[in-house]
Structure formats: structure tokens, C-alpha cells
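> Got a predicted structure plus its sequence, pasted below:
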Amino acid sequence: MQLIDAHQHYWCVDRGDYIWLHDAPVSLQRDYLPIDLQAQRSAAGVAGSVLVQAAASEAETRYLFELARTDRSILGVVGWVDFEAPDVAARIHTLARDGDGLLLGLRPMAQDHPDPDWLARPELDAAFDSLQAHDLAFDALVRPPQLPALQRRLRRERELRVVLDHAGKPDIAHGHFDAWAQPIRELAELPKLCCKFSGLLTELAPGAPTNALDPYVEHLFASFGPGRLIWGSDWPVLTLRDSYAHWLELARAFAQRHAPHALERIFSRNALAFYRPRRAPDFPASAGAPA
């Protein structure tokens, strides 16, 4: 089995539009580029990845296009536009055109919006209409207080392809399981919603053992099943807690426990079916991927 990493980032600090990095741990305040991950991805047997925006600017999305044009392992880009812009439809059209097949979806950084109901606002309707018109996916970057608004939005957008980033970012560090678990269960009733099996390690409290993830992972498998879970590394944010190889090993162990016959779906096929990249992954004849 060869792997697809459905969620990773690259950034170049000197570009200057990664506002969140100003308050991030020092270890993240440097460049993270393809050369920094190449050996780890190759050793893991990752044949392709989906590159996800890390800055709230169209300029950064275009920068990611340029990286993808020089690195065939990047299957496509989840970019950013201002969902409240009066000309949002034209912006999305232009970005999709300029990406020439590389734009797979869009992700507003909803987790940072002060209004927990922002995603349900009617002012965003034009953006969601345009997403669907261009057959683009929607990456929902939210925290538990925003899950109800996401649910209201998705009940109106029945044909939208949407994936919940990092399992909705449960507050694992403080053990707030119920506040996350109930809305996740309700959201999972929407058949077109997928969920990224990613970003969980960095929600742990410092020094907490990885088995603190057990009830959260169990709930994800029970709610979404292996047909709608999509593995991602969230590298380099992942490096705050662990290595690329060890998160992959841990994620595989979780999947082996809950869905032993569906590893290829979780770690490869689901990502390709959801994002529909035009660029085919270069699956090598042999690599160090888990069986």
C-alpha cells in the first residue's frame, strides 16, 4: 500500500503573510519547504500530498501553485479566498483558472473568526455557491464551538464536498470530550461529510500519553467509519509533538485496531476520491509504506 498525505503545509517566512506565526512556537517560525520533508516522505512511502493554505491571502495560494509546479509529489492545493468579498465568485473563478487544475478546494480560517456562527451567515452563500459551481472541496477548519454553525451551513449545502479538518480540533488537553462528541455525531449523519484523521497529537496536553487519544479516535471511527476518514500528517505543525514517521505509525495502529481491512481507504483511496486531483500520484514499485 502506498500513501497519500491529505493535509500538509509548506511556508516561507519572508513572504510575510503568515500572521498566526507571530505567536506560534519558535520552532515553527522558520521556512518549511519540500526539501525539508522529501526524505521523510520517501521513507514513509508517501506518493503524493495535498498542500493546504497556511496564510489568509490569495498570494499564498498562488505561491503554493508555484511549489506544486516544481514538485510533482504535490497533487494539488487547498487555497484561500475572502469568503465575504463582494466579488468572491470572480475571485474563485480567477484562482481556479490560474491554478490550471491544481486548485482542489478552499479553506477560510474559520477557527480564528470571533463569531462562532460565522459559517452560517448568509453573506457567505455566494462563496459556497461558487465552490460548488467549480467542483471544489471545502476544508472546514473549526473548533468545537463552531461545529453547530457548520452543521447549519451543511444542511443548506447538500451537494457540497466537505472535509472536517483535524476532526474538528477537540479540546483533548482539557478532556472536553462531550462538547465535541455530540456535534460530531450529528455532523456525521450528513453523508457527504468526510473527516481528516489528523492534527490530534498537537491537541494533547504537554507530556500526556498518546493513549489519551483513544476515546476520540474510537468516536471518529464509530461516527464516520473507515469510508469517510482521511489520513493527513499536518506537517510541520506536527513537529511540535512528534515526527512524521511516528505519527504515521501511531495512526496506522489506530486504524488497524478499528478498521483492519480498510487501511488502503483511510491512507490513500479516500483522499483521492474526495479531492479528485487531476495529477496522478507517482506510486513507486516499492517503498517503505506500511502494508
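The structure has been received and is ready for your questions. Numbering: from 1, shown residues only.
> Could you use CA atoms for every contact and neighbour count after this?
OK.
> Can you tell me which helices and strands the helix or strand where R62 lies packs against?
R62 belongs to helix 58-70 when assigned by DSSP states H and E. Where contact means 3 or more C-alpha pairs under 8 Å, 6 or more residues apart in numbering; DSSP states H and E, helix 58-70 is packed against strand 74-79, helix 88-99.
> just so I know, which of the ones you listed lies nearest A140?
strand 74-79 (11.1 Å; C-alpha to C-alpha).
> Give the buried residues for that closest one.
I74, L75, G76, V77, V78, G79 (16 or more other C-alpha atoms under 10 Å).
> So what's the residue count around I35?
A count of nearby residues for I35, using other C-alpha atoms under 10 Å, gives 9.
> again but with G175, I slipped
For G175, the neighbour count with other C-alpha under 10 Å is 14.
> From Q146, how far out is it?
18 Å (C-alpha to C-alpha, to the nearest Å).
> Based on its surroundings, how many neighbours for R156?
11.
> any idea how far it is from Q2?
Using C-alpha to C-alpha, R156 is found at 36 Å from Q2.
> helices or strands next to the top helix by length along the chain in the packing?
Taking DSSP state H as the criterion, the chain has its longest helix at helix 244-258. The contact analysis (3+ C-alpha pairs under 8 Å, 6+ apart) places helix 244-258 against helix 34-44, helix 214-224, helix 263-264.
> Now render those helices as JSON lines, adding distance to D98.
Output for the helices and strands packed on helix 244-258, formatted as JSON lines (distance: least, C-alpha to C-alpha, whole Å):
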{"stretch": "helix 34-44", "distance to D98": "22"}
{"stretch": "helix 214-224", "distance to D98": "34"}
{"stretch": "helix 263-264", "distance to D98": "32"}
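> Structure two is appended below for comparative analysis:
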Amino acid sequence: MEAKDTLFKKKTTLYCRGKILSLDLPRVMGILNVTPDSFFADSRLQSLDEVLKRAATMLADGADILDIGGYSSRPGAADISVQEELDRVVPAIEAIHAAYPNAIISIDTFRAQVAEAAVAAGAAIINDISGGNLDQNMHDTVAKLQVPYILMHMRGTPQTMATLAKYEDVVTEVLDELQLKVYSLRQLGIKDIILDPGFGFAKTIDHNFELLKRMDELRILGLPLLAGLSRKSMVYKSLGINQADALTGTIAVNTIALTKGADILRVHDVKEAKQTIQLYTKALL
């Protein structure tokens, strides 16, 4: 795997509630949506029994992280209250943490109050789609909790982001905006930061493919990279298919992401992502 890291030296470990997660090899984050309206219908889980069954399957398939989300971030998604989000995610995290205490759990939220409650319930990573833009308390909360923080690039809100997909150079502007956030996070003493370019968030399909093609340019910041490409519109709309048939396309774009330096693949289909990584790494050894 040395060929991937010869240009920029990056951080290769994450400290997750007493566990060290090495990023010497790419990792897989499995998506668990405790929502009724997430963009991929097959990822929606409505009961704790469904959550535990899906978690068990993902862990058996090799998931390194389970990402729990209770707020749909699809374009135009309905807003929900903090309490409703808490009611969705906290019981799910508590149940998974009790059943699988060694599992590394991530909370997918842009709300500091939800993030703090999730960590108290057993989450070890905060995955913030807004990069701190939607809750001014988020970065201070991450600093207080001292857990790894996934810093994603987005403009606006899930309800408005589609209107803000305007760039002269999408890669340069995403990099500049993330760099400013990284500096601020470092000033707060936050050590473990993962960058997510935010595929599909305030980006057109063309922007997404430009970001994918040049994702390795983000490595200049020396931080791990997460690619969230699973079954997104850039895949299924480009192929003229529906989301249910977008697994093959997802594997293709994930493979490209690995060649561009992705350290974590955030996916709905864990087994296929693990196999993709296995073959990718075997080709480089």
C-alpha cells in the first residue's frame, strides 16, 4: 500500500473510545438509517430488531464502522426536531453497543446535542454532513468529547443545498473551505479529523465526477479521506437506472475513489465494498 502514500504523509490511525483504528488499509463504514425517508429505500430501518439484524449482517460482512443516522439528508428532505432525531438514534446506538461492544459506531448528525447524546450512548465518531455550519456548538462539542470528527463539505442545508451548487473550480473551492475548517478545528485541539468532499451535497453530477477525478488533491492536508458515493444520483442517473440497480456502478466509483486515496468507503453494501478493497489492495502488494 506504500504507493498510495508517497506524495503526502497522512495520519493513519483514529482513536475510537479506547480502540485504535488503523487506516493502513482502507476501511468500510456501513450505513444504518433509522429514518422513514432516506434516499435509498432498502437502507431504512424502522425498529430496533431491524437495526440489530442489519448491524449483525454488516459486522459479519466486515464493516469496520457502523454509521447511525436519524435525519435524512437527501435533497429536499423534511426537517425534524432535535427530540425526534434523539428518539431515533439513541436507542439504536444503545442497542448496538450493548449487543456488539467492540463495534465502532459513528453518529451521522449535524446537531451538537444529538452528537453528545450519541457518544454517551456508545458512539465513537461524529460524522457531520454540515462541517459545523448548521450548529455553532458542534466544533466545541467535538473538542470536549475528543472523538474523531468527519468533516464534510456542504453548502446550505439539505433543503437548500441544490441551489448552491455553483463553483468556478469545485475542487479548489472545496479544498479551500475544508482547509479553513481544519485550521479552526486544530485551534480547538481536535486531533482526529477525516475529510469528506461531500459528493452530492451542493454539487451537480459534473461537480461530483470532477471531485472524484481529483480527490487526491485533498490529500495535501495530510488527513484521511472518506468517500460517500454509495448508490448516489451521480451513479444511477449517469447510467439511466434506479438506485436498486446501482450496486455495480457504486463498486466502479468506489474503486476509482480508492485509486485517488480514499481511506474509508461509506456504503450500503458492506460485503461488496470489502471485496473491492481486498482486490484493490492485492493488486498493489
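Good, I have the coordinates. Keep in mind the model is a prediction, meaning the values are calculated, not measured.
> rewinding a little: compile the helices and strands packed on helix 58-70 of the first structure into JSON lines and extend it with columns for distance to A255 of the first structure.
Output for those, formatted as JSON lines (distance: least, C-alpha to C-alpha, whole Å):
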{"stretch": "strand 74-79", "distance to A255 of the first structure": "24"}
{"stretch": "helix 88-99", "distance to A255 of the first structure": "34"}
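> out of these, which comes closest to A222 of the first structure?
Of all these, strand 74-79 comes closest under C-alpha to C-alpha, at 27.3 Å.
> with the second structure superposed, average distance for the closest one?
Compared with the second structure after fitting, strand 74-79 of the first structure has a mean deviation of 2.6 Å; criterion: mean C-alpha distance after the TM-score superposition for the first structure.
> Okay, angle between that strand and helix 88-99 too, please.
160 degrees (axes from the mean of the first three to the mean of the last three C-alpha atoms, to 10 degrees).
> Just the angle for strand 74-79 of the first structure relative to helix 58-70, thanks.
180 degrees.
> for the helices and strands packed on helix 58-70 of the first structure, which one sits closest to S268 of the first structure?
strand 74-79 (12.4 Å).
> Three-state assignment for the residue mapped onto V46 of the first structure from the second structure, please.
When the second structure is aligned by TM-score structural alignment, V46 of the first structure is paired with G62. Secondary structure, DSSP: H, G, I helix; E, B strand; the rest coil: G62 of the second structure is coil.
> Could you check how many residues crowd around G62 of the second structure?
Neighbours around G62 of the second structure, by other C-alpha under 10 Å: 19.
> Could you single out the most deeply buried of the helices and strands packed on helix 244-258 of the first structure?
helix 263-264 (a mean of 19; mean count of other C-alpha atoms under 10 Å).
> ok, G228 of the second structure touching N208?
No - using C-alpha atoms under 8 Å, G228 of the second structure is not in contact with N208, being 10.8 Å away.
> and for those two, which residues touch both?
F199 (C-alpha atoms under 8 Å, 6 or more residues apart in numbering).
> Can you give me the distance of L223 of the second structure to L178 of the second structure?
11 Å.
> Could you do L284 of the second structure as well?
Remark: distance between L284 of the second structure and L178 of the second structure (C-alpha to C-alpha) = 30 Å.
> Same check on A95 of the second structure?
The value you get for A95 of the second structure to L178 of the second structure, if C-alpha to C-alpha is used, is 34 Å.
> now swap in N127 of the second structure and tell me
15 Å.
> what about the longest helix of the first structure, distance to the chain center?
Mean C-alpha position of helix 244-258 of the first structure versus that of the full chain (C-alpha atoms, centre = their mean, to the nearest Å) differs by 17 Å.
> contacting residues around it?
Contacts for helix 244-258 of the first structure (C-alpha under 8 Å, 6+ apart): 40, 44, 197, 201, 217-218, 221, 231, 233, 235, 238, 262-263, 266, 290.
> can you put the buried residues of strand 74-79 of the first structure in TSV and add distance to S57 of the first structure?
Conversion of these to TSV gives the following (distance: C-alpha to C-alpha, whole Å):
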residue	distance to S57 of the first structure
I74	20
L75	21
G76	17
V77	14
V78	12
G79	9
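> for the helix or strand hosting A283 of the second structure, packing partners?
Using DSSP H and E, A283 of the second structure maps to helix 270-284. Judged by 3+ C-alpha pairs under 8 Å, 6+ apart, helix 270-284 of the second structure is in contact with strand 27-33, helix 247-259.
> now the longest one and helix 270-284, what's the angle there?
What it means is helix 247-259 of the second structure. Using the same axes, to 10 degrees, helix 247-259 of the second structure lies at 40 degrees relative to helix 270-284.
> for helix 247-259 of the second structure, which positions count as buried?
L247, G249, T250, I251, V253, N254, T255, A257, L258.
> With the shortest one instead?
Going by neighbour count (16+ other C-alpha under 10 Å), the buried part of strand 27-33 of the second structure is R27, V28, M29, G30, I31, L32, N33.
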